[in-house]
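>>> With the sequence up front, the predicted model follows.
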Amino acid sequence: MSAIFESYEREFCEFSSSIHRGVDGVKTAADATTRGRHAKAIEADVAECEALVRRMDLEARSVSDPAVKTPMLNKLRDYKSELAKLKRDAREASAKAAETDARDELLNTAERGNAAGASDGGMSGQAMETTERLARTGERIKDSRRSLLETEDLGVSILQDLQGQRETIERSREALHGADDTIGRSRKILSNMSRRAQANKFAFYGVSALLFIAILTVIVHRWSR
C-alpha cells in the first residue's frame, strides 16, 4: 500500500469524524449562530474530503503493480460511497438548521405580533395565521430535502454504474493485451515452424537428389560393363 495513499486515508477519517460531530452539533445547537457555525464547518470538511478522494484516485491509478493497485481501488470505492453519505448527512443537517431557523423566526414574529395585538383582541387570529405559515414553511423544507435526497441517490447510483463500466473496460483492455501477447507468441512459433518446414523440405530434396544420382551412377556403371 502506498504511504501517500495511507496518509490521505488518515486525513479522510479525521475530516469524516469532524463532519459527524458537526452534524450532531447542528441537531443540538440552541441558537441560530451556533447552528450556522457548525454548518460552515461541515461544508469546509466536506470540501476537504472531496479533495482527498480525488488525490486518492490519482494516487491509486498511478500505481502499475496490480497486487498493490487493486486493494487501493477497492478502498477508493468505499471512500467514495462514504463521501456520498457524508454529503447527504451534511445536506440534511443544513436543511434541518434552515428549518429550525425559519421556525424560530416565525415564532419570534408571532410573539411580537401577539404582543402588539393583545390590546385589540387579535391574539388568537395572529397565532393561528403564524401556525399555518409555520406549517407551510416546514412542508416546503421537507419537500426540498426529499428532492435533494432523491437527486443524491440518483447521482450515487449513476457514479457506481460508471465505476463498474470503467472497471469492465479496464479488464477488457487487459484481456486484449493478453490476447495480443498470445497472438505474438503464436506468430513466432508458426514462423519457426515454417522455417523448419522449409529446411526439412530442402533436406528432403537434397537427399532425393543424392539418391537419384547414386542410382543413376549404378545403372550407368552396369550398362558400361
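Arrived safely. Residues are numbered from 1 along each chain as shown.

>>> hey, let's count contacts and neighbours off CA atoms from now on
OK.

>>> now the helix or strand harbouring residue 88, how far from the centre of its chain.
Assigned by DSSP states H and E, residue 88 belongs to helix 66-117. Centroid separation for helix 66-117 versus its chain: 21 Å, with C-alpha atoms, centre = their mean, to the nearest Å.

>>> any idea whether the residue nearest to residue 5 when sequence neighbours are not counted is helix, strand or coil?
Nearest residue to residue 5, sequence neighbours excluded (C-alpha to C-alpha, 6 or more residues apart in numbering): residue 56, at 5.8 Å. For residue 56, the assignment made with DSSP: H, G, I helix; E, B strand; the rest coil gives helix.

>>> I'd like the distance between residue 56 and residue 75.
9 Å (C-alpha to C-alpha, to the nearest Å).

>>> Looking at these two, which one has more neighbours?
In this view residue 56 and residue 75 are compared by other C-alpha atoms under 10 Å, and residue 56 has more residues nearby, 25 against 15.

>>> Do I have it right that that one meets residue 77?
No: assessed by C-alpha atoms under 8 Å, residue 56 is found out of contact with residue 77, at 10.3 Å.

>>> For residue 41, grab the count of nearby residues.
Neighbour tally, residue 41, other C-alpha under 10 Å: 15.

>>> residues in contact with it?
19, 22 (C-alpha atoms under 8 Å, 6 or more residues apart in numbering).

>>> got the angle for the helix or strand containing it vs helix 66-117?
Using DSSP H and E, residue 41 sits within helix 32-61. In terms of direction (axes from the mean of the first three to the mean of the last three C-alpha atoms, to 10 degrees), helix 32-61 departs from helix 66-117 by 170 degrees.

>>> how much space between residue 76 and residue 155?
Taking C-alpha to C-alpha, one finds residue 76 at 17 Å from residue 155.

>>> Select the longest helix from the chain.
helix 123-224 (DSSP state H).

>>> quick one: the nearest residue to residue 19 once chain neighbours are set aside and residue 36, what's the gap?
Once flanking residues are discounted, residue 19 sits nearest to residue 42: 5.3 Å by C-alpha to C-alpha, 6+ apart. For residue 42, the distance to residue 36 equals 10 Å [C-alpha to C-alpha].

>>> Okay, one more to line up with it:
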Amino acid sequence: MEQPTALFDSYEQDFQQIVASIRDKLDGDADAPSAEQKKAALRRVEMELDEADEMVSQMEIEIQGIPQSIRAQYQSRIKSAKAELARHKKASKDAHGALARADLLGRRATSPYSSENGGENDDRARLLAGTGLLEDGSRRLAESQRIALETEEQGADILRNLRGQREQIENARDTLRTADSSIDRASGTLKKMIRRMYQQRVVTAAIVVVLVLVIAIILWEKLHK
C-alpha cells in the first residue's frame, strides 16, 4: 500500500531539483557572455519559478491527507520551501533589474544621438522603460501566484470529492459485511431447522415401528388363543 507521504516526498524532490536548476542559472547569469544569453537564462528562470510554485501547491494539497501525528514536520518543510522560493524570486527580480539597468546604460554609451543637453531626457525615458519591464515582471509573478491559488483550490475540491467517495465505499463495505453476517445467521438457523426435521422424522418412524410391533403382538396373541 502506498504511504500517505509518498506523493509529498515526490513533489518535494521535484521542487528541490527545480530550485537547484534556478540557482545554477542565477549563479551563471553573471558569467553569460552576452545580454541576450542573460535574458534567455532569466526567461527560463521565470518558467522554472512557475513550476516550483506549482510543486509547492501540490505539496500543500498532499499534506491534507497526511496523519495529524506527523503533519507538523511536513508543514515545516512546506514553510522552508516557500521561504526558499521567495528568496529565488527576489534574486530573479534583482537580476532582471540589474539587466535592465545595464541595458539602459549600454544603450546610452553606444547611442550616437546622446548629448549633454538631451541626456537627461534619454535617461528618463530609459528608466521609465526599465520600470515598465520590472512592472511587467511583477505582473507575471502575480499572475503565476493567482494560477497557483486556483490550482490549489481545484486540487482541494478534488481531494474532498475523493474523500467523499472513499466514505461511500467504506459505508458500502460495512453494509456488505452486515448483510454477510445476516446471511451466515440465517444459514445457521436453516441448518438447525433441517436437523430438527430429520430428528422428528426418526422419532416418528420409531413410533410407527413400535405401534406396528404392538399391533403384531396383539394379533399374534389373539390368533393363538
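Sure thing, it's come through. Note that the structure is predicted; figures quoted are calculated from it, not measured.

>>> quick one, which of residue 42 and residue 36 of the first structure is more surrounded?
More neighbours surround residue 42 than the other of residue 42 of the first structure and residue 36, with 29 against 17 (other C-alpha under 10 Å).

>>> I'd assumed residue 24 was in contact with that one.
No: taking contacts as C-alpha under 8 Å, residue 42 of the first structure lies outside contact range of residue 24: 10.6 Å.

>>> ok, back up a step: give me the buried positions along the helix holding residue 41 of the first structure.
Buried residues in helix 32-61 of the first structure, counted by 16 or more other C-alpha atoms under 10 Å: 32, 35-36, 38-39, 42-43, 45-46, 48-50, 52-53, 56-57, 59-60.

>>> and the residue most central in space within the second structure, what does it touch?
Residue closest to the mean C-alpha point of the second structure, counted by C-alpha atoms, centre = their mean, is residue 62 at 4.0 Å. Contact analysis of residue 62 of the second structure by C-alpha under 8 Å, 6+ apart lists 5, 7-8.

>>> Just put the residues you listed in a markdown table and tack on distance to residue 54 of the second structure and secondary structure.
Shown next, in a markdown table, are the contacts of residue 62 of the second structure (distance: C-alpha to C-alpha, whole Å; DSSP: H, G, I helix; E, B strand; the rest coil):
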| residue | distance to residue 54 of the second structure | secondary structure |
| --- | --- | --- |
| 5 | 18 | coil |
| 7 | 14 | helix |
| 8 | 13 | helix |
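
>>> top of the residues you listed by neighbour count?
Each of the contacts of residue 62 of the second structure was scored by neighbour count (other C-alpha under 10 Å); the top score is that of residue 8, with 23 neighbours.

>>> From residue 103 of the second structure, how far out is the residue mapped onto residue 125 of the first structure from the second structure?
When the second structure is aligned by TM-score structural alignment, residue 125 of the first structure is paired with residue 121. Going from residue 121 of the second structure to residue 103 of the second structure by C-alpha to C-alpha gives 17 Å.

>>> Neighbour count for the two, which is higher?
Between residue 121 of the second structure and residue 103, counting by other C-alpha under 10 Å, residue 103 is the more crowded of the two (15 against 11).

>>> Now the more buried one. Nearest residue, chain neighbours left out?
That would be residue 35: by C-alpha to C-alpha, 6+ apart, it lies 7.7 Å from residue 103 of the second structure.

>>> From residue 98 of the second structure, how far out is that neighbour?
Taking C-alpha to C-alpha, one finds residue 35 of the second structure at 11 Å from residue 98 of the second structure.

>>> Then residue 40 of the second structure?
15 Å.

>>> Kindly report the same for residue 217 of the second structure.
128 Å.

>>> can you check residue 79 of the second structure too?
Counting by C-alpha to C-alpha - residue 79 of the second structure and residue 98 of the second structure are separated by 29 Å.

>>> And for residue 192 of the second structure?
Distance from residue 192 of the second structure to residue 98 of the second structure, by C-alpha to C-alpha: 91 Å.

>>> cool, residue 72 of the second structure as well?
When residue 72 of the second structure is compared with residue 98 of the second structure (using C-alpha to C-alpha), they lie 39 Å apart.

>>> How about residue 156 of the second structure?
Counting by C-alpha to C-alpha - residue 156 of the second structure and residue 98 of the second structure are separated by 39 Å.

>>> what do you get for residue 57 of the second structure?
30 Å.

>>> Those two: which is more packed in?
residue 57 (22 against 13).

>>> I'd assumed residue 150 was in contact with the more buried one.
No: if you go by C-alpha under 8 Å, residue 57 of the second structure and residue 150 don't touch, sitting 9.7 Å apart.

>>> Which position in the second structure pairs with residue 189 of the first structure?
Aligned partner of residue 189 of the first structure by TM-score structural alignment: residue 185.

>>> For residue 192 of the second structure, see how far away that match is.
With C-alpha to C-alpha as the criterion, residue 185 of the second structure and residue 192 of the second structure are 11 Å apart.

>>> Could you do residue 121 of the second structure as well?
106 Å.

>>> For residue 220 of the second structure, identify the helix or strand it belongs to.
Using DSSP H and E, residue 220 of the second structure falls in helix 119-223.

>>> and residue 194 of the second structure, how far is that from residue 88 of the second structure?
Taken as C-alpha to C-alpha, the span from residue 194 of the second structure to residue 88 of the second structure is 80 Å.

>>> quick one: which of these two has more around it?
Neighbour comparison, residue 194 of the second structure and residue 88: the larger count goes to residue 88, with 18 against 12 (by other C-alpha under 10 Å).

>>> Can you tell me what residue 111 of the first structure aligns to in the second structure?
In the second structure, the residue matched to residue 111 of the first structure (TM-score structural alignment) is residue 108.

>>> nearest spatial neighbour of that match, skipping sequence neighbours?
Residue nearest to residue 108 of the second structure in three dimensions, not counting chain neighbours: residue 114, with 6.8 Å by C-alpha to C-alpha, 6+ apart.
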